[in-house]
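**Q** Whatever this is, show me its structure:
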Amino acid sequence: MTALIKIYATTLSLLFTGFVSGCNDDSTSANDIPEIEGYELVWNDEFNKDGLPDSENWGYDVGGHGWGNNELQEYTAKDLKTARVEDGNLIITAFLINSTSGKSYRSARLVTRDKHAWKYGRIEMRAQLPGGRGTWPAFWMLPEEWNYGNGSWPDNGEIDIMEYVGYEPNVIHGTVHTDERNHTQGTQAGASVQVGGVENEFHVYALEWDEDKITISVDGHEYFEYLNEGRGWEYWPFDKEFHIILNTAIGGNWGGAQGVDDTIFPQQFVIDYVRVYQEVE
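**A** The predicted structure follows:
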């Protein structure tokens, strides 16, 4: 018997209000952040200080090693061209470099690893996504401690709160990966939802996670749920701290399945905020 997965919608069309598509205010303070019943805000970055991302919150993964997916980009660190805070937003920019040695792509992958991690809670991001064939932005989580199974992926879990492949406009994906439920076996647990205007409007992408289930939503509309049935770490490694990752990949097994359109660059992943809430005890 496989783990129970409730998919609220795979091709659900959503209606949106000005709450998620309006202009940004770069002066957000703690008093402006809305309360969520039953939760308390435990960490956030509102991206209100221009320049490089706050080093107390974010580190970088660097290099161009394909990242296990045959991706084409090189990730850089402390580089305003690929990751900067400006006018109240974090902007991750992917761009093309034409050189005598051939084409290359640059981007950024920001992580809270070894700085901030959480076990359970509501983790949310308000963002406008890059688009175009070959782009692959993501808002996701990996564990701090790799102590299950083979000590690597997928045994220790992955939570993809938002993934988007540019060749499939306006389709948002939410997924989890475990030893028994992962894409290398074609058994990943996930769902997709159609959301209008993700490349030119801001939307809220959120995870709610506790010891019993994982729920993923867009603008409050839940479209994917994965339950803990008590079947061991092979199905549920989500009982420890995970950190946040924000990145834009180029190409790769999924993002590059229909090639890369070099005429689209540069492309920007614009993030208004990232917030973490946990249940009030």
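**Q** Going by C-alpha atoms from here, please, whenever you check contacts or count neighbours.
**A** OK.
**Q** State the helix or strand in which residue 19 lies.
**A** When elements are defined using DSSP states H and E, residue 19 is found to belong to helix 18-21.
**Q** Could you pull out the buried residues of that helix?
**A** Within helix 18-21, the residues that qualify as buried are 20-21, counting by 16 or more other C-alpha atoms under 10 Å.
**Q** hmm, who's touching that helix?
**A** Around helix 18-21, the neighbours that count as contacts under C-alpha atoms under 8 Å, 6 or more residues apart in numbering are 126, 201-204, 219.
**Q** let's see 10 Å
**A** Contacts of helix 18-21 with the rest of the structure, by C-alpha atoms under 10 Å, 6 or more residues apart in numbering, involve 126-128, 197-198, 200-204, 219.
**Q** buried subset of these?
**A** In terms of neighbour count (16+ other C-alpha under 10 Å), the buried residues within the contacts of helix 18-21 are 126-128, 198, 201-204, 219.
**Q** among the residues you listed, which are in strands?
**A** 126-128, 203-204 (DSSP state E).
**Q** Generate a markdown table for these, with distance to residue 97 as supplementary columns.
**A** As requested, those are arranged in a markdown table below (distance: C-alpha to C-alpha, whole Å):
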| residue | distance to residue 97 |
| --- | --- |
| 126 | 29 |
| 127 | 26 |
| 128 | 24 |
| 203 | 30 |
| 204 | 32 |
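**Q** For these, which two are the farthest from each other?
**A** Maximum pairwise distance among those (C-alpha to C-alpha): 9.2 Å, between 128 and 204.
**Q** Please enumerate the shared neighbours of the two.
**A** Once C-alpha under 10 Å, 6+ apart is applied, the residues that residue 128 and residue 204 both contact turn out to be 20-21, 271-272.
**Q** With distance to residue 94 added, can I get these in TSV?
**A** As requested, the shared contacts of residue 128 and residue 204 are exported to TSV (distance: C-alpha to C-alpha, whole Å):
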residue	distance to residue 94
20	24
21	23
271	14
272	18
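**Q** Surely residue 138 is in contact with residue 166?
**A** No: applying C-alpha atoms under 10 Å, one finds residue 138 not in contact with residue 166, separated by 11.5 Å.
**Q** number of nearby residues for residue 38?
**A** Other residues within reach of residue 38, judged by other C-alpha atoms under 10 Å, total 10.
**Q** With residue 134 instead?
**A** 26.
**Q** That one and residue 262: what is the separation?
**A** Shown here: residue 134 relative to residue 262, a distance of 9 Å by C-alpha to C-alpha, to the nearest Å.
**Q** do residue 281 as well
**A** 51 Å.
**Q** neighbour-wise, which of these two wins?
**A** For residue 281 and residue 262, the more surrounded residue by other C-alpha under 10 Å is residue 262, and the numbers stand at 15 against 6.
**Q** please give me the structure for this one as well, since I'd like to look at both together:
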Amino acid sequence: MDPENWELAFEDRFENGTLDSDSWGIGFGWGTTASNDDATVADEDVYIENGELVLEINHHGGGEFTQGAVNTGSPDAVDYPVSRPNEGVQIGPGMYIEARMKPATRNGVLPAFWSKPDNENWPPEIDFVEVFHYGNASDSEVAHGELHYSESGQCNDESTHTAAGMGSYDAGHDLSEEWHVYGCEWQEDEIRFYFDGELYDSTDDSDILSAFNNQGCLPHYMMFSNHVNRLGTADESTTWSDETRVDWCRVWEHAPGSGSPPEDEDEEPDETDDGSEDVLVDDCSNLETLHPSSDSDALFVDTSNSQHFKRNDGNCSDDDARIARSGSTDDASMIYEPGGSISDFRVEAHDHVEYGGSFAFYASTDGGDSWTELSPERTEYCDVQAGWRHLEYAAQSVPSGTDRLRIVLSGASANWTGQVGHVEIEYGEESETDPDTGDDSEPDDEDDHDEETSEPDGEDDNDEETGEPDDEDDNDEETGEPDDEDDEEGDDDREEETDDGSDDADSEPVIEHSLVRWNTNGRWNRARVSWIVSDKGRDLKSVTTELLADRDVLETETSSVDGLIESGEHRVRSDEDVSAVRITVIDEAGTEERTIETY
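**A** Prediction:
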């Protein structure tokens, strides 16, 4: 790619006979082995031949595999740059990255050209190209692009890791037989994947892009690698050798004033916002995430005996870092202020079955001037390890407007104090309206609609989808404001509305609006369900939310309702696989309406 709006920032044509050690290091950015990869990187599997970078994959017999892999990571970005080059090459938004390659196409080998954060805070990750070899005849003909990121938008949050599900390009022939150019344009507002200059997929999803624009995850570095037995199964019946070849690698950068235009700053906000909230994730590997008012002098990060501490991630993975009291029996507080109104939290902690150690949780709605003790649900998970018990604390309710969360570590033994290993806090706008009462919101002067959602506030029966007045409403159609009180048609409408006729008596309950926010962090599959229900007969009775696994009901929450219209929120969760949420509204006559939101 060489358009006039781009400038060449980096290029290596591998014409010098040896690998450029200023730009490339042999191995991954973190060493010579990778998870779910049976091949160790070997120096002899990386060399230059005929102006091409050759990365061999070898089976030496008996299940012993080696591979060639190279990276452009900066040695200054990590503590132990054993496999990194002298200087490195970094990439980020506003760049186009491409390479001309012939990937290996042997079953069980996964050749890839990809990137991840220079500081190793994974995810996110961009796979410019991968070739999957499960054992199907057509595997070697298809190039795949992919984006890995955390749904929380945070760097290094593996608990919410997911893949965007980007597309692929079917070349119709074995990709190892011909040279092809694999490219990716990385912009702040869109990421695009190319095969020989042809765009085959892209995304402008703001939730995905926020993870790739997060400054804590930037810049990235590039890698070429060949994982073995990550996908498919490699032949171990005989020795063999295969290779990935790279003709050149380039990085282009936008010239000033060119490229994809940014979004108009004056553009109206998206009215289809799904109401999702931000999540603060603390892996407890340092004290920097804590608010300055925390007792940081009395706390430290414990990284010893990680095999005794487990994450509630479904696999009981070792917890490499926990925050604990530093040799004192005094209480010590961990305080979080995420920058918005806290609505939910989840904490993984550890205490000792013999020596104790306890945790208390408090919420503040006034910046820490006063605190209210909370009673989160406590669940034990994984087996006890060397006397250490693994506990999850999940919020059952959080006061509206909570801006700080405090976790107090206490116990009689300084050496066996309780430890906190993982914290997740959901938060939203600074000021939130309680969905049940609306007490925190100021009433509108003329309008019965909530400004943010355009939903009825509870006194109006406007049509929720269109925003237009129903037949029995006396709002002005053009403005949405109430008609003058002396409007004749409006008077008639009001008479009909207060009439005790059979229309209202025979009315049925309606689910006006529902919104489900899914969260699959850690052990639990959670659903946070907001709803608005109405009944023109003013005889609402109850709303029930059920968490489903196919037809099985895993958990249920029910609220009593009455009157014309009600709104509220339910939170249900299960450690089993879930398929959907079912919301049911019932009136006093036993008439019901249901809706199902799939997972």
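**Q** Which residues are in contact with each of residue 138 and residue 166 of structure 1?
**A** Counting by C-alpha under 10 Å, 6+ apart, the contacts common to residue 138 of structure 1 and residue 166 are residue 129.
**Q** quick one, which of these two is more surrounded?
**A** Neighbour totals were compared for residue 138 of structure 1 and residue 166, and residue 166 leads with 25 against 22 (other C-alpha under 10 Å).
**Q** any idea which of the buried ones among the contacts of helix 18-21 of structure 1 is closest to residue 120 of structure 1?
**A** Sorting these by distance to residue 120 of structure 1 puts residue 204 at the head of the list, at 18.5 Å, by C-alpha to C-alpha.
**Q** surely that closest one meets residue 127?
**A** Yes: checked against C-alpha under 10 Å, the pair residue 204 of structure 1 and residue 127 is within contact range at 6.6 Å.
**Q** what do the two both touch?
**A** Going by C-alpha under 10 Å, 6+ apart, residues that sit against residue 204 of structure 1 and also against residue 127 are 20-21, 271-274.
**Q** Quick check: buried residues in the longest strand along structure 2?
**A** If each strand of structure 2 is counted by residues according to DSSP E, the longest one is strand 240-254. Counting neighbours by 16+ other C-alpha under 10 Å, one finds that the buried residues in strand 240-254 of structure 2 are 243-254.
**Q** dump the residue contacts of the equivalent of residue 202 of structure 1 over in structure 2.
**A** Under the alignment (TM-score structural alignment), residue 202 of structure 1 pairs with residue 179 in structure 2. Contact analysis of residue 179 of structure 2 by C-alpha under 10 Å, 6+ apart lists 99-103, 196, 245-247.
**Q** Let me know the closest of the residues you listed to residue 350 of structure 2.
**A** For the contacts of residue 179 of structure 2, the residue nearest residue 350 of structure 2 by C-alpha to C-alpha is residue 103; the value is 46.5 Å.
**Q** Structure 1: which residue goes with that closest one?
**A** Using TM-score structural alignment, the equivalent of residue 103 of structure 2 in structure 1 is residue 129.
**Q** residues contacting that match?
**A** With contact set as C-alpha under 10 Å, 6+ apart, residue 129 of structure 1 has these partners: 92, 135-138, 163-164, 166, 170, 197-203, 248, 267-271.
**Q** Same question for residue 95 of structure 1.
**A** So, once contact is read as C-alpha under 10 Å, 6+ apart, residue 95 of structure 1 ends up touching 73, 81-82, 104-107, 250, 262, 264-268.
**Q** rewinding a little: closest one of the ones in strands among the buried ones among the contacts of helix 18-21 of structure 1 to residue 39 of structure 1?
**A** The shortest distance between residue 39 of structure 1 and any of these, using C-alpha to C-alpha, involves residue 204 and amounts to 17.0 Å.
**Q** which of the contacts of residue 95 of structure 1 show up in structure 2 as well?
**A** For the contacts of residue 95 of structure 1, the contacts that are reproduced in structure 2, applying both residues aligned by TM-score structural alignment, their matches' C-alpha atoms under 10 Å, are 73, 82, 104-107, 250, 264-268.
**Q** What is the most widely separated pair among those residues?
**A** 104 and 268 (16.8 Å).
**Q** Nearest residue to residue 200 of structure 1 in space, please, no chain neighbours.
**A** Counting by C-alpha to C-alpha, 6 or more residues apart in numbering, residue 128 is the residue found nearest to residue 200 of structure 1 once chain neighbours are left out, at 6.2 Å.
**Q** Could you do residue 213 of structure 2 as well?
**A** residue 188 (6.4 Å).
**Q** so stretch 335-344 of structure 2 corresponds to what in structure 1?
**A** Taking TM-score structural alignment as the measure, structure 1 aligns no residues with stretch 335-344 of structure 2.
**Q** is it true that residue 585 of structure 2 touches residue 511?
**A** Yes: distance between residue 585 of structure 2 and residue 511: 6.9 Å, which falls inside the contact criterion (C-alpha under 10 Å).
**Q** any residues in contact with both of the two?
**A** Taking C-alpha under 10 Å, 6+ apart as the contact rule, residue 585 of structure 2 and residue 511 both touch 531-535, 543, 592-595.
**Q** Serialize those to a markdown table and add fields for neighbour count, secondary structure and distance to residue 90 of structure 2.
**A** Written out in a markdown table, the entries for those read as follows (neighbours: other C-alpha atoms under 10 Å; DSSP: H, G, I helix; E, B strand; the rest coil; distance: C-alpha to C-alpha, whole Å):
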| residue | neighbour count | secondary structure | distance to residue 90 of structure 2 |
| --- | --- | --- | --- |
| 531 | 21 | strand | 46 |
| 532 | 24 | strand | 49 |
| 533 | 25 | strand | 52 |
| 534 | 27 | strand | 56 |
| 535 | 26 | coil | 59 |
| 543 | 27 | strand | 53 |
| 592 | 18 | strand | 59 |
| 593 | 15 | strand | 55 |
| 594 | 15 | strand | 52 |
| 595 | 14 | strand | 49 |
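**Q** could you dump those residues to JSON lines with distance to residue 145 of structure 2?
**A** Conversion of those to JSON lines gives the following (distance: C-alpha to C-alpha, whole Å):
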{"residue": "531", "distance to residue 145 of structure 2": "38"}
{"residue": "532", "distance to residue 145 of structure 2": "41"}
{"residue": "533", "distance to residue 145 of structure 2": "43"}
{"residue": "534", "distance to residue 145 of structure 2": "46"}
{"residue": "535", "distance to residue 145 of structure 2": "49"}
{"residue": "543", "distance to residue 145 of structure 2": "44"}
{"residue": "592", "distance to residue 145 of structure 2": "46"}
{"residue": "593", "distance to residue 145 of structure 2": "43"}
{"residue": "594", "distance to residue 145 of structure 2": "40"}
{"residue": "595", "distance to residue 145 of structure 2": "36"}
